[in-house]
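Chemist: my questions concern the predicted model and sequence given below.
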Amino acid sequence: MTPIEDAGIGSVVVVGTGLIGTSIALALRQRDVRVFLADRDAGAVRLARELGAGEDWTGERRVDLAVVAVPPQFVAQQLLDLQKRDSARFYTDVASVKAVPLAQAAQLGCDLSSYVAGHPLAGRERSGPAAARADLFLGRPWAYCPTDEASPRAVAAVEGLISLCGGNAVRVDAAEHDRAVAVVSHAPHVTAAAVAARLAEASETALGLSGQGVRDVTRIAAGDPSLWTGILEGNALPVAEVLEALVADLSAAARSLRALAGDGAAMEQVTDLLSRGVRGTGRIPGKHGGPARTYAVVQVLIGDRPGELARLVQAAGETGVNIEDIRLEHATGLELGAAELYVQPEAAETLTEGLRERGWQVPG
């Protein structure tokens, strides 16, 4: 029996039907939890309901758990409003900042015994209920930050929620959480935005030469600026510290590059930065949260036509090789692209030969 079943939770209200809120609702519906939906945007609720995420919440029914899925700056007030109406037995939120909302909740006089702050570290560059997925949280870290005032049953309820959504529960102090996400989420978003901002002024020649590398670096910069403004405001100091360290590294690299013409040793600082980047990349957890693995890449030419990717995946499956990851790179101006299949190094040759036997073009 899961902790959420132990707590007797069979009904949940999700307040905020954006990407995260609707994804939570969809995940819970798959586990036969009754879900109610609320949002200031009636259209968002209607779309979430049409997607099968739940039913309208009028506020009259008391539920077992309320999930506050609103931007960080609105969490505390929304929590207070819900608690004043005795809307649920337990409460949590999913904002990506934890210390400020918790402090605000305490200042407003919220009941912290029934509230456990949370943050699923899963998302997409797209937003809104249309982008929601029931499997968004599978295997993803989900931080939760119980205070000393939080009751054991409130903690158990949030742990159960995470379990039902398929997340990986990570108990952490709120301040430590905010410092951590500044490094792995918030500062990277600002950095990606800074790189992408250069593209807004780039020449057509530069844009025509862009490839998968710049797409990888800037993908997350497509996130909603209004949402990210609230996130960064709520975690301003930890993010500023990370950005200042990044600026120091980049400034040192720029000075070295400018001095390169007259000083061959100037590249040492640039090389050091690139080397530290490789080491940092290697520390990112790999598949299933284990140690990072180095995969072999098998590149396959693929037509830009309906069903081609499905045919390729089927052909790869027939070789008996497990595909760890897939990335697509399109050829500008051509109805052709390349699929990069990431596999265990010892399986690369088997996959290559098997695909060639089935008529696929595998360069190299």
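Modeler: Received it, and whenever you're ready, just let me know what you need. What you are looking at is a predicted structure, and each value in this text was computed from that prediction instead of being measured.

Chemist: going by C-alpha atoms from here, please, whenever you check contacts or count neighbours.
Modeler: Fine.

Chemist: three-state assignment of residue 117?
Modeler: What DSSP: H, G, I helix; E, B strand; the rest coil gives for residue 117 is strand.

Chemist: ok but residue 298 is inside a helix, no?
Modeler: No: Residue 298: not assigned to a helix; according to three-state DSSP it is strand.

Chemist: so how far is residue 332 from the spatially closest residue to it that is not a sequence neighbour?
Modeler: With sequence-adjacent residues excluded and distances taken as C-alpha to C-alpha, 6 or more residues apart in numbering, residue 298 is closest to residue 341, at 5.1 Å. According to C-alpha to C-alpha, to the nearest Å, residue 341 and residue 332 sit 20 Å apart.

Chemist: need the longest helix for this structure.
Modeler: helix 236-259 (DSSP state H).

Chemist: where do the helices sit along the stretch 1-150 of the chain?
Modeler: Taking DSSP state H, counting those that start in this stretch, the helices of the stretch 1-150 of the chain run over residues 3-6, 19-30, 42-50, 72-84, 99-108.

Chemist: buried deepest among the ones you listed, which one?
Modeler: Most buried of these, by mean neighbour count (mean count of other C-alpha atoms under 10 Å): helix 19-30, with a mean of 26.

Chemist: hmm, back to that, can you tell which of the helices of the stretch 1-150 of the chain is closest to residue 326?
Modeler: helix 19-30 (23.3 Å; C-alpha to C-alpha).

Chemist: so what's the gap between that closest one and the chain middle?
Modeler: 15 Å (C-alpha atoms, centre = their mean, to the nearest Å).

Chemist: put this next to the previous one:
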Amino acid sequence: MRTALVIGTGLIGTSAALALAARGVTVHLSDHDPDRARTAAALGAGTDEPPAGPVDLAIVAVPPAHVAATLADAMRRGAARGYIDVASVKQGPRRDLEAQGCDLSTYIGTHPMAGKEKSGPLAGTADLFEGRPWVLTPTRDSDTEVFNLALELIALCRAVPVVMDADAHDRAVALVSHTPQLVSSLVAARLEEADETAVRLCGQGIRDVTRIAASEPRMWVEILSANPGPVADVLSSVAADLDETVRSLRALQSADQDKRQGGAEGVEDVLRRGNAGRVRVPGKHGSAPTAYETVTVLISDQPGQLARIFADAGAAGVNIEDVRIEHATGQQAGRVQLTVQPSAVEGLTRTLTERGWSLRP
């Protein structure tokens, strides 16, 4: 691939353009808002000048409701040898293209499983897709050359290709992406009218659960409007679990010992099923689930503290797999939770203690 056209310079489009431009591909940027394309170009994602002729690959990175129309327009103009989109739903856009009589041999639906709660070109990064799954949904009509171009794009973005049926993809993202967004928003909505005293007690748990609730509502309305059935099916199952959990919690208030026992068993059941589901979540870079250990370090709210911890961990020869920071309410202090391989815990703990860090269980 030598040339590409990115149509839509939001988070995903700009990130893909940055990755391609960094690896020598000439990238042309287009957006319904010229200022967004100019911003992406200024970030080094390519040029906002139109290409002189057909490019190798056109990447359509617009909201799901506009994918088909944008693709159809690009195809009619002969903008590229091959076309892909990166929308988070796959079956709807393909049906719309078929209805418009487009030649689908030059098109493959794709979806990079990466993102942020922030949007727009300024949120884009060249490493957004590294190690992340990138789904392709080819059909028997898909041209091999276009499939290879899509694979090359994924390789240049350092993502991991995953081939799926479009319907299976839409059901999968309803479970692992779209429903979590709604559940996060539902929990965060409880905070809107909460007493200020309660809000001040927010810890890492509520921050973890509500992080993606900061996402742009209009963008998510468009995504959910393109995949409402599968999302509603998952939420219906979640609602059934919620109803059963509410009944179990009410039973714990009963004066009847048997009812209390039944309530405790009901709550334990959902917690245990949650444990079992969480274990199946892939580890870093999509690898098989890995059991990690956590080393918790008390730090003061001063410049350079995190850098010192990472440097000391490096001196111990320990790779930090993940890190979380929990701030102590009302205090100029916090806790850093370092996630490491179990075999690294002893050496890291010893080194940090020797270097004056205060560890917590």
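Modeler: Perfect, I can see it now. Here the structure is a predicted model, which is why all the values come from computation and not from measurement.

Chemist: re earlier: for the helices of the stretch 1-150 of the first structure, which one sits closest to residue 128 of the first structure?
Modeler: helix 19-30 (4.7 Å).

Chemist: mean shift of that closest one relative to the second structure?
Modeler: Compared with the second structure after fitting, helix 19-30 of the first structure has a mean deviation of 0.6 Å; criterion: mean C-alpha distance after the TM-score superposition for the first structure.

Chemist: so where is that helix in the second structure?
Modeler: Aligned by TM-score structural alignment, helix 19-30 of the first structure falls on residues 11-22 of the second structure.

Chemist: show me the contacts for residue 43 of the first structure.
Modeler: By C-alpha atoms under 8 Å, 6 or more residues apart in numbering, the contact set of residue 43 of the first structure is empty.

Chemist: can you tell me which residue in the second structure aligns to it?
Modeler: Match for residue 43 of the first structure (TM-score structural alignment): residue 35.

Chemist: that older thread, residue 341 and residue 332 of the first structure: who's more crowded?
Modeler: Comparing residue 341 of the first structure with residue 332 by other C-alpha atoms under 10 Å, the one with more neighbours is residue 341, at 23 against 12.

Chemist: residue in the second structure paired with residue 312 of the first structure?
Modeler: Using TM-score structural alignment, residue 312 of the first structure sits opposite residue 309 in the second structure.

Chemist: wait, I meant residue 350 of the first structure
Modeler: Using TM-score structural alignment, residue 350 of the first structure sits opposite residue 347 in the second structure.

Chemist: who touches the helix or strand that contains its match?
Modeler: Per DSSP states H and E, residue 347 of the second structure falls inside helix 345-354. Contact with helix 345-354 of the second structure is made by 293-295, 309, 312-313, 316, 318, 358-359, as judged by C-alpha under 8 Å, 6+ apart.

Chemist: just stretch 262-275 of the second structure next, same as before
Modeler: With C-alpha under 8 Å, 6+ apart, stretch 262-275 of the second structure has contacts from 241, 244-245, 247-252.

Chemist: give me that answer again for 7 Å
Modeler: With C-alpha atoms under 7 Å, 6 or more residues apart in numbering as the contact definition, stretch 262-275 of the second structure has outside contacts at 245, 248-249, 251-252.

Chemist: nearest to residue 147 of the second structure, out of those: which one, please.
Modeler: residue 245 (46.5 Å).

Chemist: can you report how many residues neighbour the counterpart of that closest one in the first structure?
Modeler: With TM-score structural alignment as the criterion, residue 245 of the second structure lines up with residue 253 in the first structure. Neighbours of residue 253 of the first structure under the rule other C-alpha under 10 Å: 21.

Chemist: quick one: secondary structure of the closest residue to residue 253 of the first structure other than its chain neighbours?
Modeler: Here the nearest residue to residue 253 of the first structure in space, its sequence neighbours aside, is residue 270; by C-alpha to C-alpha, 6+ apart that works out to 5.1 Å. Classification of residue 270 of the first structure using three-state DSSP returns helix.

Chemist: residue 270 of the first structure -> the second structure?
Modeler: Residue 270 of the first structure maps onto residue 267 in the second structure, by TM-score structural alignment.

Chemist: do you know how far that match is from residue 240 of the second structure?
Modeler: 13 Å.

Chemist: need the residues touching each of the two.
Modeler: Joint contacts of residue 267 of the second structure and residue 240 (C-alpha under 7 Å, 6+ apart) do not exist.

Chemist: so which of these two has more stuff around it?
Modeler: residue 267 (17 against 11).

Chemist: tally of neighbours for residue 239 of the second structure?
Modeler: Neighbour count of residue 239 of the second structure, defined by other C-alpha under 10 Å: 12.

Chemist: kindly apply the preceding question to residue 172 of the first structure instead.
Modeler: 14.

Chemist: that one -> the second structure?
Modeler: Match for residue 172 of the first structure (TM-score structural alignment): residue 164.

Chemist: that match contacts residue 139, correct?
Modeler: No: with contacts counted by C-alpha atoms under 7 Å, residue 164 of the second structure stays clear of residue 139, the gap being 9.7 Å.

Chemist: name the nearest residue to residue 218 of the first structure, sequence neighbours excluded.
Modeler: Residue 218 of the first structure sits nearest to residue 192 (C-alpha to C-alpha, 6+ apart), 4.9 Å away.

Chemist: got the buried residues for whatever helix or strand that neighbour lives in?
Modeler: Secondary structure from DSSP H and E places residue 192 of the first structure in helix 187-200. Within helix 187-200 of the first structure, the residues scored as buried using 16 or more other C-alpha atoms under 10 Å are 187-193, 196, 199.

Chemist: can you pull the contacts of the residue nearest to residue 218 of the first structure?
Modeler: Contacts of residue 192 of the first structure by C-alpha under 7 Å, 6+ apart are 217-218, 220-221.
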